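*Asks:* sequence unavailable; structure follows:
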């Protein structure tokens, strides 16, 4: 992907003269298709005396986001957007903005009244097969805002169930978008209906939202109070946090993660629904004594989202990645609850595997290290752990390179053969694979000794290249036969390659 991206950049740059501008569309293509951050493209362009249309890049990204949102909306219930004319019509009809304070009440159905039905134009009723949006008098659904994705669920009526897949708010009017999920169903303006939110799904979103605030606080503690949030997205499976900052070192990520987990361990309470989040204390406390330095140790921000009642409900927190998404903008992706537990358990498993592989030698070590490299590509490894794992695996690779260097040195010194002790146990298959591989690569006669400390058995395997100056004069059968006296088994057999 990287090489293809470089080729794509070179092709676009070759069509430009020094001082000209690489289009924002080309820069966005490099980001969207090949993963090139804007700042990397700008750096490559500067080396060729070119500029990059950053504004065009931003516009292309925004256009792509709009297309993505539109595609997602169509997929889950229709691309229904209310413009100023649509909301103005509601005001003319005497419809008041939706009262959504009931969104803070959990695990309870909510009775309400349908005030309007809209799908690009206003309708008096809707039935099976129609995609539509309901404006209700009151609602317990959370509409997408502040980075938090909307609730999903159902609107129940006497004739069926309307599946709500998307909830948006326009000028204070909350519209519930979806369609009937059965073979029957009809709802008219003025009908009494019941909101049934999918609280199990919200229970996955809430800890991610609360931990977004805790992450913001932790970053200020580690990087400094001038850290500013550039944006966030809170989903059931993860949270994303953007900030204008240089690349954040692994040690700072590790400390940030630790601070959030400390707040989870401290079981800090989130008070009754408020528009200000003060995790760990009631909002009235800092208001009553604003100069108290204690308030600098808690997360306090404006927010109208749905949250957990106690930080312990997040269970644990893990940062999965920290990456550049635009020039000067870093994005942190993190998980909580079950997803975080899985990530941490994966890290523990990898830690054990690296320790086990470290006990291997020779060709066995080389094969197992290659497997570890593939394992480290998993996207769900906590970022601070990943850096440590990569360092440990790099040391194992250095160990392999040093062993290969010894073989090369032996060859350069003109030695006719090489004797090695390797950790393949008494597995003849492993020896049969290792010996020809080294012979083909180095053209060197090989004799392998390996033992199994548990069974006190040994294996000797030898190979001589068919061609090559170093093979002349070597009687491999005689050498194998002589080696039996050191194995202390007069009945040992031998195999020759």
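*Replies:* Right, received. Where do you want to start? Note that this is a predicted model, so its numbers are computed, not measured.
*Asks:* can we go C-alpha only for contacts and neighbour counts from here?
*Replies:* Fine.
*Asks:* report how many residues lie close to residue 239.
*Replies:* Residue 239 has 23 neighbouring residues, counting by other Cα atoms under 10 Å.
*Asks:* show the contacting residues for it.
*Replies:* Residue 239 makes contact with 208-209, 212, 232-233, 333-335 under the criterion Cα atoms under 8 Å, 6 or more residues apart in numbering.
*Asks:* here's the one I want to compare it with:
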């Protein structure tokens, strides 16, 4: 019996023998901006199928890691639903077609996998006579086990228009135990769990036009996909994917970590399968650079991780366990994906941090949902309103999907439409709060200009000044103009790099260029005209010259970001990817994916690495090559960036190689000095480093040196002993603070004793209401405690005017049935323009208006008179 690893390997070897080139699995983060994640084996080859790019070779075979979450609720409930799965595929780009695809699939499943021919069924598109004929004549497949199905089952399309074609699917019959009877056929009602699809062969041969008609494609393509988990189940004689050797070791590991045995109950098995499936998805997503967040791919990761953690709770474990599952996944999958071992510690750390965060709130969230469900049932309702589910999500951070799942388990409905409506209402408010200014008509103007004049010739990589013909003039305001020339040396703002500045001169005109923007290869220069506005004539020639000093400073900073990127990967791990940048003349900003703040030691190491390479005077080389050549050389490309067939590769010695369209220096030594000035988080899983280079970095170092000397002088110590002096002063400060707190306690005792003459009785209850000037919250609390100890049964209400209002209220426990400190302080705070609350026996609050303290305390006295009757 073949193992899952053997099936994967034999598939690749089989198609290599048919002259296919093996491509390694692409990332789960696709280059396609229309897709959040890689959902099928054909995703990396989509540009070839759509004719957007020329295929690198005519025949390709892969095993591709994939993620789908469209039916997450079924994962763990059924035998074959997964979030993470592997797709085996063979592809032809204008080479072979139906006959070869069908014959080779038959050969592989019957001769290599040795599946029982008598248990196989085939589906073809309802009008595809050719495919049916090939199955019968070339494979000797019986006509009675070939079923014709409609477009919903056996037709593939890239979209409403474009390439499309029929498909043929191979199914395995598990037998009457899984549905139907002896006469049942593929496609009959009630046989979904009996006939298992294992391989889909798509014949892309048509182009659907706008009017819906079909025209033959000039090149016909083959796109096939076989789910490895399903194939393994059929080969290994398992009706459930989770019981194959690809998954069952993880089921057992989940059982050990949660003290659960597989097979005990369907409910426990469900939870073990969820943990197993999600552990694979989590591991591979993080390995490919995804970090937990509240949007996009990060939210997919966070959602499935939290779902897995909750199922651990259902199995009775409150310990952190998901990060331990990563070890098991890597051990099982590293044969096919060896890069997992390199990133093991990083993956575990990300999972553990996220698991800790969620575990702290999970129990509270589950209790909140349970309470809301019980309250709804008491009211005779069988559903949770959108108000409730949105409050749980928005106020308490409890995922809607978990609320929905808990409700389903407890037999209550969720008003999803109401929740979605609330979410959209919140988004609309956020959108309304943002002001977006757009220049109307600009897009259509650029299109018309491009059709008339073509693109602007950019020569700025090679030269810093040249002559250009003025093609378009538009007055923006006063003496500010938008100018377009036929050619320019000015670099337009792009890739985070600021635009060049400089001058234009000619025809009696002199102007300063303060910005350059590029749209569809048209460079629009924003220019302040200082002389000769009347001579800005279209067709005239002008000398365009960039500010070379500014260009040089920007180039230093830009090249330094390449070193910084590589240094971060060395120190933090290969998961680090650029998430944004801003390069100007005075500093650089670099955003990158990482799950926690950098330690002082890590920052020092990053800075040391960059400065070491600067000192090594590495040469900077720039080459233009094809994208495939760049990838083969190992150049780093940025996710989300669009690259043409020809790309620009910037190499800093052997240290760094990136695809980049920016301007750079020719030797890294020209950077001079690199200094990190700040590091902070800017979004979930995204950190930001700001740094300076060259003379500005030197000025920062000098400024820091001056500050150190000034502080040393103030503290009357030598610079070299500043740390010792600082530590000594901190110890002294701690001792003084202890003395201060002790004195405050004595003062509070004294004040409490002196206040006893102000105690009055309201209906037999001792009450002390007192206002102060300039008392802090801790002092008020001290007085409350002392007074309660001294008076026994009592109510103490204190307030202080510190410009703002502070209140502290204490009620001895024997009186909390009549008055509650939290209720009293809330009323006082309202009067002073604030809010607060607390326990029935003690509460604190604040307000904006300290002048209202006396009025608020009088209001409390009135409430006490009423409540203590």
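*Replies:* In hand now; what should we look at? Everything quoted here is computed from the prediction, not taken from an experiment.
*Asks:* hmm, back to that, nearest to residue 178 of structure 1, of the contacts of residue 239 of structure 1?
*Replies:* residue 233 (22.1 Å; Cα to Cα).
*Asks:* the closest one and residue 331 of structure 1: what is the separation?
*Replies:* Distance, residue 233 of structure 1 to residue 331 of structure 1, by Cα to Cα, to the nearest Å: 11 Å.
*Asks:* the more surrounded of these two?
*Replies:* Neighbour count, other Cα under 10 Å: between residue 233 of structure 1 and residue 331, residue 331 has more, with 22 against 18.
*Asks:* what is in contact with residue 233 and residue 331 of structure 1 at once?
*Replies:* Counting by Cα under 8 Å, 6+ apart, the residues touching both residue 233 of structure 1 and residue 331 are 240-241.
*Asks:* quick one: the helices in the stretch 101-250 of structure 1, in order.
*Replies:* Taking DSSP state H, counting those that start in this stretch as the test, the helices found in the stretch 101-250 of structure 1 are 199-223, 250-265.
*Asks:* so residue 781 of structure 2 is in contact with residue 808, correct?
*Replies:* Yes. Under the criterion of Cα atoms under 8 Å, residue 781 of structure 2 makes contact with residue 808 at 6.2 Å.
*Asks:* the two - which one has more neighbours?
*Replies:* Using other Cα under 10 Å as the criterion, residue 781 of structure 2 and residue 808 rank with residue 808 on top: 28 against 20.
*Asks:* next up, the contacts around the closest residue to residue 42 of structure 1 other than its chain neighbours.
*Replies:* Excluding the flanking residues, the one nearest residue 42 of structure 1 by Cα to Cα, 6 or more residues apart in numbering is residue 52, at 5.9 Å. Listed by Cα under 8 Å, 6+ apart, the contact partners of residue 52 of structure 1 are 21-24, 27, 41-42, 45.
*Asks:* what's around the closest residue to residue 368 of structure 1 other than its chain neighbours, how many residues?
*Replies:* Nearest residue to residue 368 of structure 1, sequence neighbours excluded (Cα to Cα, 6+ apart): residue 357, at 6.4 Å. Look at residue 357 of structure 1: counted by other Cα under 10 Å, it has 19 neighbours.
*Asks:* run a quick neighbour tally on residue 99 of structure 1.
*Replies:* Residue 99 of structure 1, neighbours per other Cα under 10 Å, totals 15.
*Asks:* my guess is it meets residue 141, correct?
*Replies:* No. Residue 99 of structure 1 is not in contact with residue 141 according to Cα under 8 Å; the separation is 10.5 Å.
*Asks:* can I assume residue 359 of structure 1 sits in a strand?
*Replies:* No. Counting by DSSP: H, G, I helix; E, B strand; the rest coil, residue 359 of structure 1 is not found in a strand; it is coil.
*Asks:* looking at structure 1, name the residue matched to residue 473 of structure 2.
*Replies:* Residue 473 of structure 2 maps onto residue 117 in structure 1, with residues paired by TM-score structural alignment.
*Asks:* what sits closest to that match if chain neighbours are left out?
*Replies:* Closest to residue 117 of structure 1 by Cα to Cα, 6+ apart is residue 134, at 4.8 Å.
*Asks:* aligned partner of that neighbour in structure 2?
*Replies:* Matched to structure 2 by TM-score structural alignment, residue 134 of structure 1 sits across from residue 483.
*Asks:* thought its match was touching residue 468?
*Replies:* No. Judged on Cα under 8 Å, residue 483 of structure 2 makes no contact with residue 468 at a distance of 11.1 Å.
*Asks:* report the separation between residue 345 of structure 2 and residue 612 of structure 2.
*Replies:* Between residue 345 of structure 2 and residue 612 of structure 2 the distance, using Cα to Cα, works out to 27 Å.
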